[in-house]
Every structure is written in structure tokens, then in C-alpha cells.
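**Q** Got a predicted structure plus its sequence, pasted below:
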Amino acid sequence: MTEIPWRAVRTEDGRYSIWPAELPTPAGWHPTGVHGDKGECLSWIAENWVDARPAGVGKAPR
């Protein structure tokens, strides 16, 4: 079986996921520019998603 190409995607609030590269990016998600096999994309996310909380969670109110 051939591995399908994947890409890492990100939301405005800082959540990351992977998405099949041949499909349109879902609404609310944006390509990060990282693509490859599933493992490569997941490794990149693990290295770059340093805080799994959505943006704004855990920040002091203004």
C-alpha cells in the first residue's frame, strides 16, 4: 500500500492537525507549509506545538 501525502494544518487559535494533502483544507484550518508522510507531519507538530491549549487559555485577563 502506498502512503498518501499529508500536510500539517493549524487553526487561528493554535491547534494543529494533519490532513490529506490531496483534499481541500477544511474551513477554519490553514496549511502550515509542512507536508510529507503521516509520521513526518506528526513529528513536526510534536516539535512545534509547545502548548496544546487553545490560544488565550491560561492567559491572565486584561
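**A** Yep, it's here.
**Q** drop to CA atoms for contacts and neighbour counts, all remaining ones
**A** OK.
**Q** I'd like the distance between the residue nearest the centre of the chain and T2.
**A** The centroid of the chain falls nearest to Y16 when counting by C-alpha atoms, centre = their mean (2.9 Å). Distance of Y16 to T2, computed by C-alpha to C-alpha, to the nearest Å: 24 Å.
**Q** Check L23 too.
**A** For L23 relative to T2 (C-alpha to C-alpha), the value is 17 Å.
**Q** also this one, for the comparison:
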Amino acid sequence: MSGTPFEKPGAEYLALVNDEGQYSVWPAAADVPAGWRVDLAAAPRQAVLDHIDRHWTDARPASLRAADGQPGQ
């Protein structure tokens, strides 16, 4: 079984973020999808997860936070 590129042991990943301040773990070997940008360069999966945990403290989209009168990330 080949598995998913999102959980390959020893692979490197990126932390991506979109304009709404939402984060994603992404395989470093894959092209970054449109609408996303790299927030953390290639790193082990756990380092990417830790980065996202530190920076994505409010899962609501930035547009919803703004509508609630709260600053975006």
C-alpha cells in the first residue's frame, strides 16, 4: 500500500497559510496550490504541526474575525 503523501515517514512538509489565515500541512515535494503561500519552509511533519499550533490560535477565517471586530492574523 502506497499511503498518502501527507503522512510519509521521513518526508518534509510545509506550513501553508491562505488569505483567511487558515493553515495547512502540505508535502514539500508537491506544488503549492493557488491561493496558499508558504509560512514555514520544508521541515519534518512534527515541526510543521508545532508551528501551526503556535500561529493558528483562532480557526475562524480572517473575514469572520474582522466581522466580529477582531484583528486578523
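**A** That came through, no problem. These numbers were taken from a predicted model, which means no experiment stands behind them.
**Q** Once they're superposed, tell me the TM-score.
**A** The TM-score (TM-score structural alignment, normalised by the length of structure 1) is 0.83; 60 aligned residues with a C-alpha RMSD of 1.6 Å.
**Q** Could I get the full set of strands for structure 2?
**A** With strands called from DSSP state E, structure 2 shows them at 12-18, 23-27, 36-44.
**Q** ranking those by burial, who's on top?
**A** strand 12-18 (a mean of 22; mean count of other C-alpha atoms under 10 Å).
**Q** Can you check which part of structure 1 that strand sits on?
**A** Aligning strand 12-18 of structure 2 against structure 1 (TM-score structural alignment) gives residues 5-11.
**Q** got the contact list for that stretch?
**A** 16-22, 25, 28-38, 41-42, 45 (C-alpha atoms under 8 Å, 6 or more residues apart in numbering).
**Q** out of L23 and T2 of structure 1, which sits in the busier spot?
**A** L23 (8 against 4; other C-alpha atoms under 10 Å).
**Q** Under the alignment, what does that one map to in structure 2?
**A** For L23 of structure 1, the residue aligned by TM-score structural alignment is A30.
**Q** same question, K38 of structure 1
**A** In structure 2, K38 of structure 1 lands on R45 (TM-score structural alignment).
**Q** which helices and strands sit right next to the lengthiest helix in structure 2?
**A** Using DSSP state H, we find that the single longest helix of structure 2 is helix 45-55. Counting contacts by 3 or more C-alpha pairs under 8 Å, 6 or more residues apart in numbering; DSSP states H and E, helix 45-55 of structure 2 is packed against strand 12-18, strand 23-27.
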